[in-house]
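In: Sequence and predicted structure are below.
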Amino acid sequence: MTTTSTPASDVAQDNARTEAQEVFVSLLVHPLVSARPRPALFRSALRHRTRLSEWSARLGYRLVLAGSVVRLHRDPSGPQRTAAPPPMEPPPRRDLVLLALVAAACEDSVGSTTVQDLSDEVRALSVSPAASITPYDPDRRAERQAFVRALAGLTELGILTRRTSDDVLLKQWEDEGTGVGGGFDIDTDSLLQFTDPHTVGLALNGADGIDADDSARTATRGQRMLRTLVESTALLYADLHPADAEYARTQRSWLAGQATDMTGGSVEMRAEGLLLRLRDDSRAAAEATPAFPAASAGSWFALKMLDAAIKTGPAPDDVGRVNLSSGAVDAIAAHLHAEHHRALTRALSDSPGRIRVVAEDLLVSHGLLRVAGDGGWTLLPTAARYRDPKAVWEPALTDERSVGGAGDDMVDDAAVRP
């Protein structure tokens, strides 16, 4: 009987590649990594920086290591104005404006600052002649709350670090607008990598009429197709320019191999396109993958509406899409509202229209649905993965109608479980 064993060097190389893939997926989720808030990820990125730089360049991105920061800059490529897909739950525009203003205010501070000092600086920046935004008004509580959310965003990125763990000062400033609000240290390395004028310029101003330049489209074709597959995990031929779609079909094996090499996942090759499935045992993949369906009534009723739309709608068209009229969608919502009324939360039980709105928002954000201008639904090929869901409706232990303040995800008369 003969036995074989894998050389230790091969095992070490496989482990190193797997760890690098884990770090790369994490960088796609957290493109700005500071050593203080994420020391383990920062150390791993340093350890695998050569391979990570190679993969970043493959996608047309730039990996920058500066001091205590690792930054993945996603520059636009070809006719694409943005590189990364938009967030599923984007913050309000005002929050983003204040976050950018706070970051700008940090540039004028050295080492440390306070909430009140930053607030004063942001107010001055917002009323400057060059600013074309609504002036920041710290006398309004809603503005102070948005300002505090901006501080939290920069803290998560490692740009700001709280000097004390006591929330009293910050809460007092947020509620009353009095006091200093607490102190923060500023990480200059993180702040300098927060934005890049080159990337911003490409995204906002374009690059030499690139939209009309077929040669630029051709030159960046492989890079753009690979970006879509890696970042969005679904490359649908129907969404592409005809020339790009033809390229993706003929080069699908190469695209699949490249995506697998960088992420450690596997790629399904289907008639409608390519689908990247990340590893089930990967912590980074779990963070990168939307939680759908989640353990909430809204999520499960969105799934029920999706399943009903697949079953009652017409057959898929030649690119795998299912199209329903707005009236057909309303009928599905009305049926679910009547059939499962006792299992609805207070918010969902108001009307069938409320179920439809919640379902649409969730399904669109998860890349399963597009809504036409007339309200009609177009189910994308990715929706077929959610056919025939199994949901168990169990009586709740308490009647939430008798308890004040139930939230949207609190079940009234029944609990929803996958």
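Out: Received, thanks.

In: From here on, just use CA atoms for contacts and neighbour counts.
Out: Will do.

In: so how far is the first residue of stretch 192-203 from its last?
Out: Distance across stretch 192-203, first residue to last, is 19 Å (Cα to Cα, to the nearest Å).

In: Can you list the neighbours in contact with it?
Out: Contacts with stretch 192-203, where a contact means Cα atoms under 8 Å, 6 or more residues apart in numbering, come from Leu32, Val69, Arg71, His73, Arg74, Asp75, Pro76, Arg81, Thr82.

In: Next one for the comparison:
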Amino acid sequence: MNREAANRQRAFTALLRSPVLGRRTHPEIWPLVRANRVTLGEWFAQRLGYRLVVTDSAARLFRLPVDGAVVAPRRFRPPTRRVLVLAILAAAGAEDAEDITTTQDLSDRVRVLSAHEDVELAHYDPDRFAERTLFVKAVHLLVSVGALRPTARDDEDQREGWAHRRDAIGGAYEVRRELLLRLVDPASLRAALTGGHDAGAPHEAAARIGLMRKLLELPVVLYEDLTDAERFYLTGQRHRVLAWCAEMTGWVVEQRAEGMALIAADEADTDLPFPRLRAADFAALMVLDELVRTYGAGSVVTADELGSAAAAVRERHSQAMTNDLRVGNAVESTALDLLGALDLLRPTGVPDRWRLTAAAARYRDPRVVAVNARLDEEGEG
């Protein structure tokens, strides 16, 4: 593979990972996106039904919904609804702010907006510590999507200081109006309201887009989850689909009797690598192994069976449990949360019943070795 092809892959996978890329925020990737914007735009539009907008200083990938939904799973432990509401209000306030604004200025604007008689939302009260903490998270969310750019490196410390009233103004930010105004894309909004950007598209195009989105966005694609049209398209175009995946990402498609998975070359290319060297991941992996060995992949397990597996892991690996995992049903809830996000333990629609998906067998019989490094709950040990 030549260098140009490798650069296109780097740009493509970077946009999947970070849908907002800028000249300043991603100085290494930005030139690759700009240089390959035509090809990248065609890949996203024709193969995935997404829209890529590239300007002089930033790129934004819009995952256009189909039938009011997108295939990409929600982020693991996403922001709460209140944080999202405050972020939207802060974005509206930032539009009328000066080119350089502060946490305090945005907070004042949101307080006024939330109290407006036409805004039917719970009033934002910055005098409450809980609200200030949530507002800090809302500002961080706007930073992550490029609408605000911190003017100092210690932005996080300043925001935390503001939440605890140790800093009068909090962080200072440049309002990036170009990206601020692209937070809501007209095409995305229209697609969400009308049932999809490709309504009325040819049958084959809809099947192609649906299949490719699932391969690129989901941890694993089970054949049982494909529509009849997607299965038919895959049957006739398997070689084409595999070639596209290799061309765009450089990753390998693992094919099994029950489904397919596009395996990223580096864990940095996925939003939820598993297992990492963390106590939470270790506990979840051990619970998964306990369930697979006892019941088998494809089986339905109950809340009691999940609880028993968690108890067995906690007892067998007591020294590996961090303090937060020793409390109550923490191992059980942690495993359920993480394995559910990975689609290894899938809700059945019946309360307190989950199905071990076929991909769960991939993690059976993990080899456990003792290491001197401490398992860190927040980062790598």
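Out: In hand now; what should we look at? These numbers were taken from a predicted model, which means no experiment stands behind them.

In: before we move on, back to that, who wins on neighbours among the contacts of stretch 192-203 of structure 1?
Out: Among the contacts of stretch 192-203 of structure 1, Val69 has the most neighbours (other Cα atoms under 10 Å), with 25 neighbours.

In: got a list of what that one touches?
Out: Applying Cα under 8 Å, 6+ apart, we find Val69 of structure 1 in contact with Leu32, Val33, Ser34, Ala35, Phe42, Asp189, Ser190, Gln193.

In: Could you rerun that using 6 Å?
Out: By Cα atoms under 6 Å, 6 or more residues apart in numbering, the residues touching Val69 of structure 1 are Val33, Ser34, Ser190.

In: mapped onto structure 2, which of those residues hold?
Out: With both residues aligned by TM-score structural alignment, their matches' Cα atoms under 6 Å, the contacts of those that structure 2 also has are Val33, Ser34.

In: Filter the contacts of Val69 of structure 1 down to the ones in strands?
Out: Val33, Ser34 (DSSP state E).

In: How about Ala103 of structure 1, nearest residue that isn't a chain neighbour?
Out: Leu191 (7.1 Å; Cα to Cα, 6 or more residues apart in numbering).

In: and if you look at Asp155 of structure 2?
Out: Distances taken as Cα to Cα, 6+ apart put Gly171 closest to Asp155 of structure 2, at 5.4 Å, once the chain neighbours are dropped.

In: Could you check how far that neighbour is from Val71 of structure 2?
Out: 35 Å.

In: try Arg362 of structure 2
Out: Arg362 of structure 2 is 23 Å from Val71 of structure 2, by Cα to Cα.

In: Comparing those two, which residue is more hemmed in?
Out: The neighbour comparison of Arg362 of structure 2 against Val71 (other Cα under 10 Å) goes to Val71, with 18 against 12.

In: Which element, helix or strand, includes that one?
Out: In this structure, Val71 of structure 2 sits in neither a helix nor a strand according to DSSP states H and E.

In: same question, Arg370 of structure 1
Out: Assigned by DSSP H and E, Arg370 of structure 1 falls in strand 369-371.

In: Output the residue interval of structure 2 matched by that strand.
Out: Per the alignment by TM-score structural alignment, strand 369-371 of structure 1 matches residues 345-347 in structure 2.

In: mean distance, that stretch to its aligned residues in structure 1?
Out: Here the mean offset of stretch 345-347 of structure 2 against structure 1 after fitting is 1.8 Å, by mean Cα distance after the TM-score superposition for structure 1.

In: Structure 1: strands as residue ranges?
Out: Going by DSSP E, structure 1 shows strands at 32-34, 62-66, 69-73, 112-114, 160-162, 183-186, 234-236, 266-270, 273-277, 322-324, 369-371, 377-379, 392-395, 414-417.

In: if I look at the equivalent of Asp388 of structure 1 over in structure 2, how far off is Thr294 of structure 2?
Out: Aligned by TM-score structural alignment, Asp388 of structure 1 pairs with Asp365 of structure 2. Distance, Asp365 of structure 2 to Thr294 of structure 2, by Cα to Cα: 12 Å.

In: Then Val119 of structure 2?
Out: To Thr294 of structure 2, Val119 of structure 2 is 53 Å away according to Cα to Cα.

In: remind me, longest helix of structure 1?
Out: Under DSSP state H, the helix in structure 1 containing the largest number of residues is helix 8-29.

In: Report the inter-axis angle for that helix versus strand 69-73.
Out: 70 degrees (axes from the mean of the first three to the mean of the last three Cα atoms, to 10 degrees).
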